[in-house]
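Asks: Got a predicted structure plus its sequence, pasted below:
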Amino acid sequence: MQAEPLTLFCLPCAGASATMYLRWKARLPGWIDVQPVELPGRGTRLAEPCVEDFERLASRLCDELRGHGRLESYALFGHSMGALLAYGMTQRLRAAGAPLPRALLASGSPAPARRDTQGLPGKHDDAALIADLRRQDGTPEEVFANPELLRITLDTLGADYRVCESFGYRESAPLNIPVHVLAGRGDAIEPACMAAWRQETDVAFSLDWFDGGHFFIRQQERQVLSALERILSGQRVEVPDAAPVAT
């Protein structure tokens, strides 16, 4: 039986652009229409100023989503900061009575109620930002070797960290849509902070673990895309209580 067509809007991590999801267009089945979301201040929207406030950015993205015209059947996916934005968008769409996504898929991000912004690098400290890029191991070496490209990356990353710092969690009723979480076994995020996404839904929840660090979605792309296809096609997903121990 052919799966129902679905639009998958994908929100990037801090410092990144929509290009991080371009490969997925050719690697996911045709019934999943991958739509990478470009944020202001990068990629095709480089001429626009970055939005550095979480509430304003999430609201703006909701306005743009409602104008997209593909909301009959869609899901939201985000990695790291993108997961937080996807959550904020879903909350705003619910408050506005707009069509909700079929599912919220959060990758590499602690649950909104368990976020700790105290550990973010300094807003204007290049050395701390570079160290963070190195630690997360998701930035090509060519970026560090190119002063102009590195400057753009650091400016964008700094703006995105200010977005994350401005987020304030407000307890609300659980969402009535499934929440599916993807996590890296080698990521620095505590397993309990990933499992806490469970409280954000009163229907289906799943938590999948993958080998790799914060950018496991690149390191284990084939397995991640296979999991996304399985989740979006409505197949049951097992929920482990904690991160498996890597062997």
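Replies: Arrived safely, thanks for sending. Numbers count the residues shown, from 1 in each chain.

Asks: use CA for all of it now, contacts and neighbours both
Replies: OK.

Asks: So which residues of this structure form helices?
Replies: Counting by DSSP state H, the chain has helices at residues 22-27, 54-66, 81-96, 126-136, 141-145, 147-165, 191-195, 216-219, 221-232.

Asks: And here is the other one:
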Amino acid sequence: MHELVDRFLAETDFTPPFVLFGHSLGALTAFEVVRELAVQGRPLPERLIVSAYAAPHLPRTASNLHALPDASLARAIDERYGAIPQHVMADPELLALLLPAFRADFTLLETYRYRPGSPLTVPLEVFGGDRDAVSLEKLELWREHTTSDFRLHRFAGGHFYFRENPRALIEVLGAVLGV
């Protein structure tokens, strides 16, 4: 994760105003990007929006999906997250094209180690689905990672709640961003 963040920041020039939004692994990545921006004394986002990911300091359950053989990895991702459309699961060539990206994502996720640090000074918005495995309590604990405003937003749905009702997400984003 830290190598990814370093490479990303070396290639990215953030010009205020900006907001960062990350969903699932993207939430963790966005959090680490903002932490590193602060360490480097670079401009910070107007707010950080994280979605469908438990507070980063919480212990993670041991999982080694990234080490599974391809077929087992695809099945596990589909069973846990419903993230792979059935037409992709049924097409071995298409699935073979996507599995390296999935494996890289799960390698990042499963090898991440939280490093304690100062809380962020940016407002933090936390989004989550009411039927996601990421509980309300685990989302609420993001509060510890900011000294600024904190708001928790729950949506009807699972891990990919925005697929079930995109309008609800758009409305909340509009309100949060003042547009």
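Replies: Done, it's in. The model shown is predicted, which means the values in this text are computed figures rather than measured ones.

Asks: circling back: okay, the helices of the first structure in TSV with mean neighbour count and distance to Q118 of the first structure next?
Replies: Below are these laid out as TSV (neighbours: other C-alpha atoms under 10 Å; distance: least, C-alpha to C-alpha, whole Å):
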stretch	mean neighbour count	distance to Q118 of the first structure
helix 22-27	14	32
helix 54-66	17	16
helix 81-96	21	15
helix 126-136	15	13
helix 141-145	12	26
helix 147-165	19	8
helix 191-195	19	15
helix 216-219	19	24
helix 221-232	16	30
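
Asks: how much space is there between the residue opposite L93 of the first structure in the second structure once aligned and D132 of the second structure?
Replies: The equivalent of L93 of the first structure in the second structure is L37 (alignment by TM-score structural alignment). For L37 of the second structure, the distance to D132 of the second structure equals 30 Å [C-alpha to C-alpha, to the nearest Å].

Asks: ok, back up a step: contact partners for the match of L93 of the first structure?
Replies: Taking C-alpha atoms under 8 Å, 6 or more residues apart in numbering, we find L37 of the second structure in contact with L9, P43, L44.

Asks: Let's have these in a markdown table, adding distance to A71 of the second structure.
Replies: Below are those laid out as a markdown table (distance: C-alpha to C-alpha, whole Å):
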| residue | distance to A71 of the second structure |
| --- | --- |
| L9 | 34 |
| P43 | 43 |
| L44 | 41 |
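
Asks: from these, which is closest to V33 of the second structure?
Replies: The shortest gap between V33 of the second structure and any of the contacts of L37 of the second structure belongs to L9, at 7.5 Å (C-alpha to C-alpha).

Asks: Need the counterpart of the closest one in the first structure.
Replies: Going residue by residue (TM-score structural alignment), L9 of the second structure aligns to C62.

Asks: Fine by me, thanks again.
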